[in-house]
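Peer 1: after the sequence you'll find the predicted model.
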Amino acid sequence: MNTAALASRAGRLLDGTVTAVRPLTGGDISDAHRIDLADGRTVFAKTLADAPPRFFAAEAAGLALLRGTGTVAVPDVLATGGPDDPGIILLEWLEPAAPDRAQAERLGRDLAALHHTPAARYGTDGPLFLGRVPQTGSAAPGDTPGDWAMFHVEHRLLPLLRQAADLGRVAPADARAVERLCNRIGEIAGPPQPPAVIHGDLWSGNVQWSPDGRPRLIDPAAQGGHPETDLALLDLFGCPHLDALLAAYAETRPVPGRAARVPLHQLQHLLVHAVLFGGPYGRESGAAARAALAAA
C-alpha cells in the first residue's frame, strides 16, 4: 500500500489528520509504518495486502485476552479495519529500548503469572493465525488435562505436516519422524497440563523491550494452550538474557523436566515456517521430532 493510501485509511480510522507516514523494517508477514498525526499522536500501523478475513481482528482479540489477565503488558489497540477491511491494525506506538537482565527477569515473572491463568479450553473459538497460516479448532470445555497432547496432534501438528508435505517442503523421512512423534506424544508430553492462557507465538521478536523497564508482548496467537510452548519459542531463535528470564520464571512456576520437552514445543512453529518459507525448516522439523523422541 502506498503511503498516501495508508495516510487516508489511518486518518479515517483514527478520526485525525496524518502528517507523516514512515515505513519500518523487520516484519516477515506484514508491512509496518510509523504514523504521526497533527494532534501529536504517534501510531504503529500494520497492513497486509489480501489479508484473510478477520486477520488483524484475531490479533486484536489476542491482545485483549492477554491484557485481560492483568499479568503481562501489551500495546493498546487503537483501531482495526473491520470486516470489510481486514488488512490493517493501528496500535499504540512503543518506543524501543535495548534488552537488559532486569527486564528479562520482569518478563519471566510476568509470564509465570500469565501461565497461572486458566483458560476455558485448548485453542480458541475465534480465528487464530501463525503468520498467515490459520490455526483451527478448540477442545470442548471440561476436557481432561491430559487431552492437550491429542489436541496438539489433531489440531496443530498433523494439519501443519500435511500442508508442508503437500507443498513439498518436508522430506518423506522428516515427515515420518513427525508422524512417529505424534503416535507417541502421550509418552513425551510430560505431566498433564490444564489449558492455560498463553501468548502462542512468543519468539524473541515478539518481545518489545521498553524504556520504562517493563517489556510488552506483541503479535500474539493467544489461546488456551501449554505454557511450555511460550518458553520453548523464546529459545527457538534466541532471546536476550534468556537465562535470567527462565530463572525468574522458575522462582514462582518451576517446571521439572522442561528442557527435554523443548523440541516438542518448538515443532509446531518449525512446521509453520516450513509451510511459509520452505528452506531448511522441513529438515529442522524432522530433527526436532527426532530429538523429542530421543528425549523420551
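Peer 2: Everything's here; your move.

Peer 1: please count neighbours and contacts with C-alpha atoms only from this point.
Peer 2: OK.

Peer 1: residue boundaries of the helices in this structure?
Peer 2: 3-14, 55-68, 101-115, 148-152, 158-166, 172-183, 185-188, 227-236, 242-252, 258-277, 281-295 (DSSP state H).

Peer 1: please identify the buried residues of stretch 133-142?
Peer 2: Buried residues in stretch 133-142, counted by 16 or more other CA atoms under 10 Å: Gln135, Thr136, Gly137, Ser138, Ala139.

Peer 1: for Ala57, see how far away the third one is.
Peer 2: So that's Gly137. In this structure, Gly137 and Ala57 are 17 Å apart, going by CA to CA, to the nearest Å.

Peer 1: which of the buried residues of stretch 133-142 sits closest to Arg34?
Peer 2: Closest approach to Arg34 among the buried residues of stretch 133-142 (CA to CA): Gln135, at 29.0 Å.

Peer 1: take the one below as the second:
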Amino acid sequence: MTSDFVKHRAGAPAGFFSAESAGLRWLAEPGVVPVVEVLDQGEDWLSLERFEETGPSAAAAVEFGRRLAALHDAGAPGFGWSPSASAFFGPLDAPFEVSAKSGSSFAEFWAVRRLHPLLSSLAGELTEDEEAVIASAVDTIGEGGFDGICGHGAEEPARVHGDLWAGNLMWTADGVTLIDPAAHGGHRLEDLALLALFGTAHLGEIFSGYEQAHPLPEGWREDLPAHSFFALLAHVRLFGRGFLGQTMSAARAITARGRALRG
C-alpha cells in the first residue's frame, strides 16, 4: 500500500457510497478473503486503501477460489438482503438502485425483485419478440428451478460480492483482493457466473479451488446463464443494444435449461 485511493462523484445518488462502504465491510467481516479497506467516506466520496497489483497467477487463482467458497459459506440473512439501507448496481458514473429487501427464496429475489423491474425499465427499447424471449427466461427462473444447483435442493443465502467480474479483482501480494461490490445475500453461482461471463484470468483454477473447498454437482456450469442474466440485462440498460445478442442467447439457454431441470 502506498497511499489512499479516493473515489469521487459529484451528485452521487443518496446512499451510494454508504452502500459500497457497508458492502466492503460485510465482505471483510468473516476474514476469509482479502477485501480493500475503507478508510473514510463522505456523501460523494470514499477513501480506500491503495494496493500494488502483482499480476494473475495460477496458484493465487486456486487460493482465491477456496477463499471465495468460504466467503459464500459465511452466509447472509436472506436472499436480496443488503448490508445497507439502499443498494445499487452499475458503474460509478451511472449506477441504478435495486431492491435491498429480502425475499423468501432465490426465485422471488432474482425474478421478482431484480429481473422483472429491470425488464420493465427497458420498455420501448426491445421488440415484442425480444421482450417475449427475455420474459420467458425470467418466468422460468421464477418457477424456482434454479433455487438449488442442477435441480438439487434449494441453496441457503450466500454472502456474495454481487458484481464479481474480472475488473473487480485485484491480484496483490496478499492474494486476490475484492473491490467495488454490489454485496448482498444471494446464490453462490451469481459470483461464479460473473467471473465466467466476460472472462477472468485463470478461471479454471479459480473454479478448481472453489470446488476443493465446496464441491458442486456435476453439470453446475449449465446453470450459470440464469445467474449472470441480471448483469447482462443491466448491460443492455446501461450500454445499449450491443449486449442484446448475448442476452438473448442467455435467455434461450435459461429457458431450455429450465425445461431440462423439470424433466
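Peer 2: Now that the structure is in, tell me what you want to look at. Note that the coordinates shown come from a computational prediction; the quantities given were computed from them, not determined experimentally.

Peer 1: where does the TM-score land?
Peer 2: With the length set by TM-score structural alignment, normalised by the length of the second structure, the two chains reach a TM-score of 0.88; 245 aligned residues with a CA RMSD of 1.7 Å.

Peer 1: for Thr42 of the first structure, which of the helices of the first structure is the nearest?
Peer 2: It is, among the helices of the first structure and with distance given as CA to CA, helix 3-14, at 11.0 Å.

Peer 1: could you tell me where that closest one falls in the second structure?
Peer 2: With TM-score structural alignment applied, helix 3-14 of the first structure matches no range in the second structure.

Peer 1: contacts for that helix?
Peer 2: Applying CA atoms under 8 Å, 6 or more residues apart in numbering, the set of residues contacting helix 3-14 of the first structure from outside is Thr17, Val18, Ala20, Val21, Ile35, Leu78, Ala79, Thr80, Gly81, Leu90.

Peer 1: Val275 of the first structure maps to what in the second structure?
Peer 2: So Val275 of the first structure corresponds to Arg237, using TM-score structural alignment.

Peer 1: how far away is that match from Glu130 of the second structure?
Peer 2: 14 Å.

Peer 1: next one: Arg262 of the second structure
Peer 2: For Arg262 of the second structure, the distance to Glu130 of the second structure - CA to CA - is 24 Å.

Peer 1: for Ile179 of the second structure, same thing?
Peer 2: For Ile179 of the second structure, the distance to Glu130 of the second structure (CA to CA) stands at 34 Å.

Peer 1: then Gly78 of the second structure?
Peer 2: Using CA to CA, Gly78 of the second structure is found at 32 Å from Glu130 of the second structure.

Peer 1: same check on Ser99 of the second structure?
Peer 2: Counting by CA to CA, the gap from Ser99 of the second structure to Glu130 of the second structure is 25 Å.

Peer 1: ok, Phe88 of the second structure next?
Peer 2: When Phe88 of the second structure is compared with Glu130 of the second structure (using CA to CA), they lie 26 Å apart.

Peer 1: the more surrounded of these two?
Peer 2: A direct count of neighbours by other CA atoms under 10 Å for Phe88 of the second structure and Glu130 places Phe88 higher, at 22 against 15.

Peer 1: which residue is the nearest non-sequential neighbour of the counterpart of that one in the first structure?
Peer 2: Under the alignment defined by TM-score structural alignment, Phe88 of the second structure is paired with Phe129 of the first structure. Of all residues not flanking Phe129 of the first structure in the chain, Gln135 sits nearest, at 5.5 Å (CA to CA, 6 or more residues apart in numbering).

Peer 1: which residue, neighbours along the chain excluded, lies closest to the counterpart of Ala253 of the second structure in the first structure?
Peer 2: Residue pairing (TM-score structural alignment): Ala253 of the second structure is matched to Ala291 of the first structure. Ranked by CA to CA, 6+ apart and with sequence neighbours excluded, the top spatial neighbour of Ala291 of the first structure is Pro263, at 6.3 Å.

Peer 1: ok, back up a step: got the contact list for the match of Phe88 of the second structure?
Peer 2: Contacts of Phe129 of the first structure (CA under 8 Å, 6+ apart): Phe55, Ala58, Gln135, Ala221.

Peer 1: doesn't Gly87 make contact with the first one?
Peer 2: Yes. Using CA atoms under 8 Å, Phe55 of the first structure and Gly87 qualify as a contacting pair, with a distance of 7.0 Å.

Peer 1: pick out whichever of those two has more residues nearby.
Peer 2: The neighbour count for Phe55 of the first structure versus Gly87, taken as other CA under 10 Å, is higher for Phe55 (25 against 22).

Peer 1: residue in the second structure matching that one?
Peer 2: Phe55 of the first structure maps onto Phe16 in the second structure, by TM-score structural alignment.

Peer 1: pretty sure that match sits against Ala87.
Peer 2: Yes. Using CA under 8 Å, Phe16 of the second structure makes contact with Ala87 at a distance of 7.3 Å.

Peer 1: let's have the helices of the first structure in a markdown table, adding distance to Ser204 of the first structure.
Peer 2: Formatted as a markdown table, these follow (distance: least, CA to CA, whole Å):
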| stretch | distance to Ser204 of the first structure |
| --- | --- |
| helix 3-14 | 28 |
| helix 55-68 | 17 |
| helix 101-115 | 11 |
| helix 148-152 | 22 |
| helix 158-166 | 22 |
| helix 172-183 | 25 |
| helix 185-188 | 25 |
| helix 227-236 | 5 |
| helix 242-252 | 10 |
| helix 258-277 | 13 |
| helix 281-295 | 18 |
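
Peer 1: out of those, nearest to Gly213 of the first structure?
Peer 2: Minimum separation from Gly213 of the first structure across the helices of the first structure (CA to CA) falls at helix 101-115, 5.6 Å.

Peer 1: and that closest one, which stretch of the second structure?
Peer 2: Aligned by TM-score structural alignment, helix 101-115 of the first structure falls on residues 58-72 of the second structure.

Peer 1: what's the mean deviation for the matching stretch versus the first structure?
Peer 2: Compared with the first structure after fitting, stretch 58-72 of the second structure has a mean deviation of 0.7 Å; criterion: mean CA distance after the TM-score superposition for the first structure.

Peer 1: quick one: buried residues of stretch 168-178 of the first structure?
Peer 2: Arg169, Val170, Asp174, Ala175, Arg176, Ala177, Val178.
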